[in-house]
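Q: Below is the sequence, then the predicted model.
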Amino acid sequence: MTKSPRQRERAVLQAVIPGLEAEGFEVFLQPGAQLLPPFMAGYRPDAIALKPGRKIAIEVTAGGGDRPNRPALQKIQAIFASQRDWEFQILYAPPSSSDPDLAPEPKEAIFATLRRLPSLLDQGGAVAALLTGWSAFEAAARRLMPDDFERPQSPSRMLETLAFSGAVTPDEADLLRDLGRRRNQAAHGKLDVTITPAQLEQLIAVTRVLLELTEPADAV
């Protein structure tokens, strides 16, 4: 499937975020003015990556359209030339008709998975229930925001996007951050992670809300 320039740019940016986070950066997409230094007045990068001792401004371009052209990028580079605290990185998103996508799952398939989770916790244990429950949650999030989540996401990035859009409340985000950390541990071989029946029910409830936000619910 051929993507638009905007979709290609988003895909490239999402692809580099996990690596930056693994290096200890905190990544902010479309950062507001309060996060940017005065010398960037009039320019907002597509993302910034921050950690002690290093700051990066990231611009993603597929060329053409309403994105910066080469002279504009050179002008932006010039404002960073005298800055010791900031780096400027340009990521290019070349055309491709073979980019791997994660297509949204059918809504009923997600509901069916949610219905199986309580018995899966009883019969298969916490790891199986947590990994399956998180998969259903991601699938629901992808149905709600397909362009943002067409590529695999880290739990922290997915939650940041959902919270920013208002799809999850602050309390729900706190619960999901905790479960997301446990999900990562389970996915990487920690076999003694836990999830209580109450926490699983909360995960199910949040996932159902995401599904209901996409369109009127067609399953209960």
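A: Everything's here; your move.

Q: When you work out contacts or count neighbours from here on, use the C-alpha atoms and nothing else.
A: Fine.

Q: Wasn't Leu130 part of a helix?
A: Yes: under DSSP: H, G, I helix; E, B strand; the rest coil, Leu130 falls within a helix.

Q: quick one: it and Asp192 touch, right?
A: No: when contacts are counted by Cα atoms under 8 Å, Leu130 is not listed as touching Asp192 (11.5 Å).

Q: out of these two, which sits in the busier spot?
A: Taking other Cα atoms under 10 Å, Leu130 and Asp192 do not tie; Leu130 has more neighbours (28 against 12).

Q: Just list the residues touching that one, thanks.
A: 179, 183, 195, 200 (Cα atoms under 8 Å, 6 or more residues apart in numbering).

Q: same thing but 6 Å
A: Under the criterion of Cα atoms under 6 Å, 6 or more residues apart in numbering, Leu130 has no contact partners.

Q: okay, now the one to match up with it:
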Amino acid sequence: MAPSLRPRDGEAERHFIETLRALCEQAGFAFQIEPAPDQLPDFLGDYRPDAVARKPMRNFAIDVWSGPDPSEPPLPSVRRLFDGHPDWHLHVGFMASDPLRAIVIPGADPAQIRAQAAEIRALHAAGHRRPAFVMALSLLEAALRVQSEDADGTNPPGAVVQALAMNGLIEPETEHALRPLVALQNRIVHGDLAADPMADDVALVLAAVETTLSEEASHP
């Protein structure tokens, strides 16, 4: 049996996958951990995802990723397996090395989130790019809680991005753009002084926050 993309991390991985399970099932997906080969489509060959989430015409193979860089091999070759299969998508869930224990956080009003976004833009304009970037990503989870009653705890950032994509609140292109930013956030908050967001990264994250809050955002 072919392995998934990254090495396993025992209890941390189980916690992460259970978080994804709750978010996916709340969104109406059937969720299955470690599916058997005969439960997967033939085009995946020997590749084995850590979990799958299924809806009619909207299926996800989920691979938990504990490394820092989502672009390193073998991810590109695995993504190519999904070419020509529009009802199936690969989602890589980023798992921090020290995921926070879940706590209950009250939901925020969209107006409060937008006010915070305005403060973050001002912080960024003043040249404080790193704190603005970290705070902008934190708003993604607040925006998710507006749309999902079950998202009431402290979820790993990768799980938040995953949930936004699976709920149809952000486009696949946005999800792919946010993935490396989650890894960058982890480096910054863990003291990597060399990690520095690009000038447009804060704008990208805040645009995803606004898309999530938008009345036009619809669940699949």
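A: Ah, there it is. As the structure is a prediction and not an experimental result, all values here were calculated from the model.

Q: isn't there a strand covering Ile56 of structure 1?
A: Yes: according to three-state DSSP, Ile56 of structure 1 belongs to a strand.

Q: Give the burial count for the nearest residue to it once chain neighbours are set aside, as a bare number.
A: Spatial nearest neighbour of Ile56 of structure 1, excluding adjacent residues (Cα to Cα, 6 or more residues apart in numbering): Glu87 at 4.7 Å. Residues near Glu87 of structure 1, counting by other Cα under 10 Å, number 16.

Q: Repeat that for the one 5 residues further on.
A: Tyr92 of structure 1 is surrounded by 15 other residues when neighbours are defined as other Cα under 10 Å.

Q: Give the equivalent position in structure 2 for it.
A: Here Tyr92 of structure 1 stays unmatched in structure 2, going by TM-score structural alignment.

Q: And the residue lying closest to Tyr92 of structure 1 once chain neighbours are set aside, how far from Pro170 of structure 1?
A: Leaving aside its chain neighbours, Tyr92 of structure 1 sits nearest to Thr61 (5.1 Å; criterion: Cα to Cα, 6+ apart). Going from Thr61 of structure 1 to Pro170 of structure 1 by Cα to Cα, to the nearest Å gives 33 Å.

Q: Of these two, which one has the most company?
A: Per other Cα under 10 Å, whichever of Thr61 of structure 1 and Pro170 has more neighbours is Thr61, with 26 against 12.

Q: In terms of helices and strands, where is Trp134 of structure 1?
A: Trp134 of structure 1 is part of helix 126-144, with elements assigned from DSSP states H and E.

Q: so Val64 of structure 2 sits in a helix?
A: No: Val64 of structure 2 sits outside any helix when classified using three-state DSSP, being strand.

Q: List the contacts of it.
A: 92-93 are the contacts of Val64 of structure 2 under Cα under 6 Å, 6+ apart.

Q: That one and Ala159 of structure 2: what is the separation?
A: 10 Å.

Q: Near Pro76 of structure 2, how many residues? Count them for me, please.
A: Neighbour tally, Pro76 of structure 2, other Cα under 10 Å: 11.

Q: just Thr161 of structure 1 next, same as before
A: Thr161 of structure 1: 18 neighbours (other Cα under 10 Å).

Q: ok, back up a step: helix 126-144 and the helix or strand that comes right after the helix holding Trp134 of structure 1, what's the angle between them?
A: Using DSSP H and E, the helix or strand that follows helix 126-144 of structure 1 in sequence is helix 155-165. Relative orientation of helix 155-165 of structure 1 versus helix 126-144 (axes from the mean of the first three to the mean of the last three Cα atoms, to 10 degrees): 40 degrees.

Q: Residues contacting helix 155-165 of structure 1, please?
A: Gly180.

Q: so it corresponds to what in structure 2?
A: With TM-score structural alignment as the criterion, helix 155-165 of structure 1 aligns to 157-167.

Q: Thr211 of structure 2 maps to what in structure 1?
A: Aligned partner of Thr211 of structure 2 by TM-score structural alignment: Val209.

Q: What helix or strand is that match located in?
A: Using DSSP H and E, Val209 of structure 1 sits within helix 197-214.
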